[in-house]
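> Following is a predicted model, sequence given first.
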Amino acid sequence: MSKKTNTLWFMVAATVLNIVLMLVLFLACFILITRFVDPASSLVPLWLGLSFLVSIGGSFWLYSVLIKWMAKRFNLEENLAPLFNKRKKKPRREE
């Protein structure tokens, strides 16, 4: 497989990993809410919103830690192509 194909599969797998991490964190927060918060409380929507934000932030943090570890462990810089190439600047035409 080429580097571009490796990059494509890595990005697909990393995206799925990020979504799974977010779902797991949201479910963990939801389970904690159902265990420790009174269902008749008026603060349940606030707790749910907070758990949503924690799941997004926590998944972003875990994702970045895992990707940095994988890049170091599996030497990904050699096996993956850059996503965005730098464009060469064309000289300006003076009229």
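Thanks, I have it. Numbering: from 1, shown residues only.
> CA atoms for contacts and neighbours, from now on please.
OK.
> buried sites along the lengthiest helix in the chain?
Counting residues, the longest helix found in the chain (DSSP state H) is helix 3-36. Applying a neighbour-count criterion of 16 or more other CA atoms under 10 Å, one finds 7, 18, 21-23, 25-26, 29, 33 buried in helix 3-36.
> Which single one of the residues you listed is nearest to residue 91?
Taking CA to CA as the measure, residue 91 sits nearest to residue 7 out of those, at 31.6 Å.
> got the end-to-end distance for stretch 77-95?
End-to-end distance of stretch 77-95 (CA to CA, to the nearest Å): 43 Å.
> alright, now check it against this:
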Amino acid sequence: MSKKSNTIWFMLAATVLNVLIMLILFVICFILITRFADPSSSLVSLWLGLSFLVSIGGSFYLYSVIVKWMGKKFNLEDKLAPLISKRKNNRRRED
């Protein structure tokens, strides 16, 4: 397999992992809300919104930690193509 195809498969797997982490964190927050918050309280919607933001932020943080760890452990820099390549310096000639 080429580096570009390895990069595509890695990004697809990493995206699925990120979504799974987000769902797990949201379910954990939802369980904590149902266990500790009063269901008749007007703050339940605030807690749900906060848990949504925590799950998004936590998933991005855990995703970055896992990807950095995998990059070091499996030496992914040699196996994956760079996502952002450097542009060639094409300057216009000024007359």
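Nice, thanks for sending it over. Values in this document were obtained by computation on a predicted structure and should not be read as measured data.
> re the thing from before, mind putting the buried residues of helix 3-36 of structure 1 in TSV, distance to residue 89 of structure 1 included?
Below are these laid out as TSV (distance: CA to CA, whole Å):
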residue	distance to residue 89 of structure 1
7	26
18	35
21	40
22	40
23	43
25	44
26	45
29	49
33	54
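> Tell me who's in contact with the residue nearest the centre of structure 2.
Closest residue to the average C-alpha location of structure 2: residue 60 at 3.8 Å, with CA atoms, centre = their mean. Counting by CA atoms under 8 Å, 6 or more residues apart in numbering, residue 60 of structure 2 touches residue 18.
> rewinding a little: name the nearest of the buried residues of helix 3-36 of structure 1 relative to residue 39 of structure 1.
The nearest member of the buried residues of helix 3-36 of structure 1 to residue 39 of structure 1, counting by CA to CA, is residue 33 at 8.9 Å.
> Now that closest one. Nearest residue, chain neighbours left out?
residue 47 (7.2 Å; CA to CA, 6 or more residues apart in numbering).
> ok, now how distant is the one you found from residue 84 of structure 1?
For residue 47 of structure 1, the distance to residue 84 of structure 1 - CA to CA - is 39 Å.
> For residue 94 of structure 2, which three-state class applies?
Judged by DSSP: H, G, I helix; E, B strand; the rest coil, the three-state class of residue 94 of structure 2 is coil.
> Double-check residue 76 of structure 1 against residue 70; I have them as touching.
Yes: Residue 76 of structure 1 is within contact range of residue 70, at 7.4 Å (criterion: CA atoms under 8 Å).
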